[in-house]
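Chemist: Got a predicted structure plus its sequence, pasted below:
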Amino acid sequence: MHISKVDLNLFIVFEAIYAEGSITRASLKMNLTQPAISHALNRLRQLFDDPLFERQGHVMVPTPLARSIIDPVRQSLRGFEVTLNGAERFDAATSERAFSLALRDVLEASVLPPLMARVAQDAPSVGLNTLQVGRRELESELAAGTLDAAIDILLPLSNDIRRTLLATDQTVVLVRRDHPLVHGTLDLDGYLKLEHIQTSSRRRGPGLEDFELSRLGLQRRVRLRCQHYFAACRAVSQTDLALTMPERLARVVNQQFGNQILPFPLQMPSLDIYLYWHANVDNDAASVWLRDQIKQAMQAAD
């Protein structure tokens, strides 16, 4: 079937139902009536000879065919959007656009303050939404335009995803100010004598520092495993436990606790931080502006 015989608005409806999981919410999102959304869905069902969505309780669950076409549909819609936006000049001073940025929670405290300070100064009506997106979904979300950019460690993504190095970070160790065993310096033997906090969102598994220790046949004792560095820093300030973490975040989170920040007593690979975006917005004026703001904010934070 030739594309000229297909109403492309149907695919906007398809994406809205897929994203919202509900005809009611899709109608609210698109500012259309529920009968109009249902009519569009019926036309799509006839076009593909597939139900596309099946109702399970209050949720519209996509069929295998719908799951197989959602990524190319989103990429195509994003391509149209970029083409249309490319015909318009992006003016940060007057724009009311809201950008979506994928950002691990470990980076939020160090990235967001300088970035938002720049955005607030240069673009008073521009908004910023930060999200934590699974790394497996990162490429498809960038391609679909549901994400404008992402900041993360080095990831194995396709050539369609562009990247640039934003910053490098080192690993440090935190112990409380008056720790009885640590007085301004920490060697490897002293590190291994301490009890440790491991910060991770995973239920189990070693950290990067544990891999480096294991290369030498060494192992530390983890006494506490928790989810967030703020809680870990506070625990360090009130116990004799040690915390190993990225230096950039340590200097932000530790400001109110005054723990000692010491070099990790073993050679560790640097923690490289990258900015990612999709090739289809390489020359998009709004995306170029956002990437520039992120780069300058990171430079200012160093």
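Modeler: Nice, thanks for sending it over.
Chemist: Please make it C-alpha for all contacts and neighbour counts, starting now.
Modeler: Will do.
Chemist: following whichever helix or strand Thr164 is part of, which helix or strand shows up next?
Modeler: Element membership for Thr164 (DSSP states H and E) is strand 161-169. Later in the chain than strand 161-169, the nearest helix or strand by DSSP H and E is strand 171-175.
Chemist: And that next one, what does it pack against?
Modeler: In this structure, strand 171-175 packs against helix 229-238, strand 242-246, helix 247-253, strand 260-263, with contacts taken as 3 or more C-alpha pairs under 8 Å, 6 or more residues apart in numbering; DSSP states H and E.
Chemist: okay, the ones you listed, which one's buried deepest?
Modeler: strand 242-246 (a mean of 24; mean count of other C-alpha atoms under 10 Å).
Chemist: ok, residues contacting that one?
Modeler: 169-176, 194-198, 209, 232-233, 236, 264, 271 (C-alpha atoms under 8 Å, 6 or more residues apart in numbering).
Chemist: hold the first one in mind and look at this next one:
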Amino acid sequence: MKNTDLNLIPIFVAIYEERNLSKSAERLGITQPAVSKALKRLRDIYNDSLFLRDSSAMLPTPRAMDIYPAMSAALSNYTSTINVNGGFDPATAERVYSFAVISGLGHTFLPFVFSHLRTLAPNIHFEIHPKFSKDTELDLRLQRYDFVIDAEHFSPSFINTHHLFDEEIVAIMNKDHPRINDEMTLAQFLAEEHTVVSGWQVRSSMMSSAHISELNSRKVAYRSSAITECLPIVEQTDLLALCSKAIVEKYLPIYDVKYFPLPLAKKHLSINLYWHPSRDNDPGHAWLKELLIQQGVLFKNSK
């Protein structure tokens, strides 16, 4: 490979991450014909199509998937030598960060983070959106959000992730539940009808058998869009619900409910931070990512 071909590395990475030639050109500040010409040169070098066009995106071939990690690492290593000082001052920065967040964290973790952020970066603002879509990779690749905070689930290897903390999950029910008194067995748990938090685009529960296998056997009678909507339903019916212990204890003075530990082997939900690797070269994004990770440790220790 000639030395001048090193210019193809950021173009390959951009196409791989954007899945679109025009978006890649916009990201790199060059013309789309220049991106197309570079892609032709890449195809000649690797003797492979690298990307195949379908109705909505440029899809990577297995060869492109193989070389992406090395290409991305090379670009990140080079860029890090340029942005050593970051060029981001949180005390004066004015910026809005967008999040897609699993239901419930807007009552616990995010207020914890934002209250700390106000002293460090008073002009940085948050936009919090419900985590409705199942396609975390697409949401981040299209930059619909800067970060996704969600329960641990399978994601492609090129989506970056960091474990923030574990959330203890409990079963809640009416304080005067007619069949469950001082304890709850697995048989009782599965015999009752449940209310669950569901996604907007799908009818599956946000806390499902993908996280805790026994939940596949629940009888779902009521679906809502937020965990706090489950609390009044539980209070006024004999339905059961799953909820973060931290949220339940916050709302016990308001709702006439009680809770029990889950009668399951797994009683915790792993909460992860997700972001797209293309954002690692953004000093402001990198700064907030590190802050979120640090706050995750503090939040875990405060519980």
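Modeler: Looks like it arrived, so ask away. Not measured: the values here are computed from a predicted model.
Chemist: Send over the TM-score of the superposed chains.
Modeler: For this chain pair, the superposition-based TM-score is 0.64 by TM-score structural alignment, normalised by the length of the first structure; 277 aligned residues with a C-alpha RMSD of 4.9 Å.
Chemist: ok so, going back, so which of the helices and strands packed on strand 171-175 of the first structure gets nearest Met298 of the first structure?
Modeler: helix 247-253 (10.8 Å; C-alpha to C-alpha).
Chemist: related to what we said a few turns ago, would you mind checking the contacts of strand 242-246 of the first structure for buried ones?
Modeler: Using 16 or more other C-alpha atoms under 10 Å as the burial test, the contacts of strand 242-246 of the first structure include 170-176, 194-198, 209, 232-233, 236, 264 as buried.
Chemist: what are the ranges of the strands in the second structure?
Modeler: Using DSSP state E, the strands of the second structure run over 51-53, 58-60, 95-101, 124-130, 147-151, 160-174, 193-197, 219-224, 241-244, 257-261, 268-275.
Chemist: Nearest spatial neighbour of Arg223 of the second structure, chain-adjacent residues omitted?
Modeler: Val196 (5.1 Å; C-alpha to C-alpha, 6 or more residues apart in numbering).
Chemist: ok, now Phe51 of the second structure?
Modeler: Pro60 (4.4 Å).
Chemist: Need the counterpart of the one you found in the first structure.
Modeler: When the first structure is aligned by TM-score structural alignment, the residue opposite Pro60 of the second structure is Pro62.
Chemist: distance of its match from Leu266 of the first structure?
Modeler: 50 Å (C-alpha to C-alpha, to the nearest Å).
Chemist: just checking, Glu94 of the second structure touches Asn123?
Modeler: Yes. With contact defined as C-alpha atoms under 8 Å, Glu94 of the second structure reaches Asn123; the gap is 4.9 Å.
Chemist: for the first structure, what's the longest helix?
Modeler: Longest helix in the first structure by number of residues (criterion: DSSP state H): helix 64-86.
Chemist: how much does that helix stray from the second structure?
Modeler: Taken against the second structure, helix 64-86 of the first structure registers an average deviation of 2.7 Å after superposition, with mean C-alpha distance after the TM-score superposition for the first structure.
Chemist: Buried ones in that helix, by neighbour count?
Modeler: Ala66, Ile70, Asp71, Val73, Arg74, Gln75, Ser76, Leu77, Arg78, Gly79, Val82.
Chemist: residues in contact with the equivalent of the fourth one over in the second structure?
Modeler: Alignment note: Val73 of the first structure maps to Met71 in the second structure; criterion TM-score structural alignment. Taking C-alpha under 8 Å, 6+ apart as the definition of contact, the neighbours of Met71 of the second structure are Ile9, Pro10, Phe12, Val13.
Chemist: conserved subset of those in the first structure?
Modeler: For those, the aligned pairs still in contact in the first structure (both residues aligned by TM-score structural alignment, their matches' C-alpha atoms under 8 Å) are Ile9, Val13.
Chemist: Pipe the contacts of Met71 of the second structure into TSV and attach neighbour count and distance to Ser204 of the second structure per row.
Modeler: Output for the contacts of Met71 of the second structure, formatted as TSV (neighbours: other C-alpha atoms under 10 Å; distance: C-alpha to C-alpha, whole Å):
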residue	neighbour count	distance to Ser204 of the second structure
Ile9	17	40
Pro10	17	39
Phe12	23	36
Val13	24	34
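Chemist: Restricted to helices, list the contacts of Met71 of the second structure.
Modeler: Those of those lying in helices (DSSP H): Ile9, Pro10, Phe12, Val13.
Chemist: right, and the first one touches Ser76 too?
Modeler: Same thing as Ile9 of the second structure. No. Taking contacts as C-alpha under 8 Å, Ile9 of the second structure lies outside contact range of Ser76: 10.5 Å.
Chemist: tell me the contacts of the residue sitting nearest the centre point of the second structure?
Modeler: With distances taken as C-alpha atoms, centre = their mean, the residue of the second structure nearest its centroid is Val148 (2.7 Å). The contact partners of Val148 of the second structure, taken as C-alpha under 8 Å, 6+ apart, are Phe99, Ala100, Val101, Lys131, Thr136, Leu140, Leu273, Tyr274, Trp275.
Chemist: Tally up the residues packed near the fourth one, please.
Modeler: The number of residues packed around Lys131 of the second structure, counting by other C-alpha atoms under 10 Å, is 20.
Chemist: Val197 is in contact with that one, correct?
Modeler: No. Lys131 of the second structure is beyond contact range of Val197, at 11.0 Å (criterion: C-alpha under 8 Å).
Chemist: what residues are shared contacts of these two?
Modeler: Jointly contacting Lys131 of the second structure and Val197 under the rule C-alpha under 8 Å, 6+ apart are Ser103.
Chemist: what lines up against Met173 of the second structure once you look at the first structure?
Modeler: Met173 of the second structure maps onto Val175 in the first structure, by TM-score structural alignment.
Chemist: thought that match was touching Pro263?
Modeler: No. Using C-alpha under 8 Å, Val175 of the first structure makes no contact with Pro263, being 11.3 Å away.
Chemist: Thr244 of the first structure corresponds to which position in the second structure?
Modeler: Checking TM-score structural alignment: Thr244 of the first structure goes with Leu242.
Chemist: same check, this time on Asp91 of the first structure
Modeler: By TM-score structural alignment, Asp91 of the first structure lines up with Asp89.
Chemist: cool, and Thr24 of the first structure?
Modeler: Per TM-score structural alignment, Thr24 of the first structure is aligned with Ser22.
Chemist: Many thanks, have a good one.
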